[in-house]
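K.L.:
sequence-free structure coming up:
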């Protein structure tokens, strides 16, 4: 793809959305941030941002990276829709057509975490790998699982954040997931911590036992991913972990203990922060569009 081409993207997140205009090298030209309220407010505002870039100079492709679950089967009648989300007002919301209608350029859509994983694979901490995972721990627990260079499909995209894991003996809290109670997301996400303690996770002291639960849930999920799909690196980010690097170190250690000597693990770089940091999200839809039009 010619480096002079301009790529547009939209990252749909649980609390905010970002419209992005960038080069094919991942250099961001402009961003517009929009609060995630309800579809009838948020999507037109994002489409207006795209229209503002289209009319003066145009762009060559659009990528959409959205929170989910998403229908990603092009043959399905609800292709490009958000499906069974816990986000109020967004269940069964169409996102692909309202954002891309009228532009007439190639379009790619995937989950926000698969987008971030694609960005890390193109420009970040996974650019030398074809088997890896990007995990974000924030409003939810999302997993972008890349196997042989492509995000997993099948019944749907990866939903490892909703798996059940064994609990610590001292922990019998019922969890916060509206679908699964004490799944990984129901134990380790930002809303789960806030629901459990009554305060935001950023205000919780570093030695609070809730972090033992967070580490254990995420480490068991990581162990399952490694045993099932063999990612060579797991990139852990999101609001819960971004300000607490010690948790990533603890998760790495716990994963190694859980797996033991059964698998040969790399000495370093198994569980690490994302290489792109906060840019992994907004560059995600750009990477999706580039991958789809390569």
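P.N.:
Sure, I can see it. Quantities reported herein were computed from a predicted structural model and do not represent experimental measurements.

K.L.:
hey, let's count contacts and neighbours off CA atoms from now on
P.N.:
Will do.

K.L.:
quick one: the strands in this structure?
P.N.:
Across the chain, reading from the start of the chain, the strands by DSSP state E fall at 6-12, 16-23, 28-35, 62-66, 81-82, 93-94, 107-111, 132-137, 141-147, 150-151, 234-237, 271-272.

K.L.:
try this one next to it:
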């Protein structure tokens, strides 16, 4: 690959913008995994948080490009009047905030603007658990649920980015929970299976639930149901699970078992141990994805 300008000493920037915390980092263009510096801080309102982001990057003059992976929903249509904005969100001080515009005003360099799950999914596609395939669904299950979808090496998107965490779900027969999603209640995946839904349903965080608790059977049922939906509609070569909830070792084997039961041999899929897998880059997936995407902006 040929890069514009002198990238021998240049740096890439990464902004992983979460609803709970921001992570910012820099790394060399030639080796994005070799993180030079990294910092995190709680997410406040837009202006206050971006000021801290800019103060971090002010320490580095040789930043060639920055990848921004933001919580959503965001406007990703380049021809839109609100391109680069955070759209309506319950996060205070962010609805209608011109995130990308604020960064461009601070420093006029190339920026790759996408969702947090797209960036993490791209990292898995480049160097993680999906590095050997061209079609992948990356699903993060944590404070919320979202998906980065890559088909034939390109992000899936149209009118906007996918909101695959809000697909409609059939409830588990033993689940009476009313749902956490403020828009869909107990009708969508995020409302039933995100971390806050588990805590609200059972009265303790997922980390405190024992392996033999009914919670994990119900969680596996919902995640498997989502995987069946993505399989039927997108036909990916791999589904990668990231986020805090899938850290529990027993969960993915249960998801595979429930997936097999719910799919009921309707479609041919790879061996389930190779098809439904854990994230390969761990907690670095979002940052690495930002670096990889920023680096693409420098290729002639």
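P.N.:
Structure received. Nothing here was measured: the structure is a model prediction, and the numbers come from that model.

K.L.:
TM-score for the pair, please.
P.N.:
The TM-score (TM-score structural alignment, normalised by the length of structure 1) is 0.93; 290 aligned residues with a Cα RMSD of 1.6 Å.

K.L.:
quick revisit: list just the one of the strands of structure 1 that sits closest to residue 205 of structure 1.
P.N.:
When the strands of structure 1 are compared for distance to residue 205 of structure 1 using Cα to Cα, the nearest one is strand 132-137, at 17.9 Å.

K.L.:
residues in contact with residue 125 of structure 2?
P.N.:
By Cα atoms under 8 Å, 6 or more residues apart in numbering, residue 125 of structure 2 lies in contact with 131-134, 136.

K.L.:
Quick check: the aligned residue for it in structure 1?
P.N.:
In structure 1, the residue paired with residue 125 of structure 2 according to TM-score structural alignment is residue 121.

K.L.:
How many neighbouring residues does the aligned residue in structure 2 for residue 271 of structure 1 have?
P.N.:
When structure 2 is aligned by TM-score structural alignment, the residue opposite residue 271 of structure 1 is residue 276. The burial metric for residue 276 of structure 2, expressed as a neighbour count using other Cα atoms under 10 Å, is 22.

K.L.:
Same question for residue 221 of structure 1.
P.N.:
Residues within reach of residue 221 of structure 1, counting by other Cα under 10 Å, total 23.

K.L.:
And it, what's its match in structure 2?
P.N.:
When the two structures are superposed using TM-score structural alignment, residue 221 of structure 1 falls opposite residue 226 in structure 2.

K.L.:
Quick check: chain neighbours aside, which residue is closest to residue 143 of structure 1?
P.N.:
residue 135 (4.6 Å; Cα to Cα, 6 or more residues apart in numbering).

K.L.:
Might you report the residue contacts of that neighbour?
P.N.:
Shown here is residue 135 of structure 1, whose contacts under the criterion Cα under 8 Å, 6+ apart are 113, 141-144, 234-238.

K.L.:
quick one on the thing from earlier: how much space is there between the match of residue 125 of structure 2 and residue 197 of structure 1?
P.N.:
Using Cα to Cα, to the nearest Å, one obtains 36 Å as the distance from residue 121 of structure 1 to residue 197 of structure 1.

K.L.:
got it, and residue 97 of structure 1?
P.N.:
Residue 97 of structure 1 is 40 Å from residue 197 of structure 1, by Cα to Cα.
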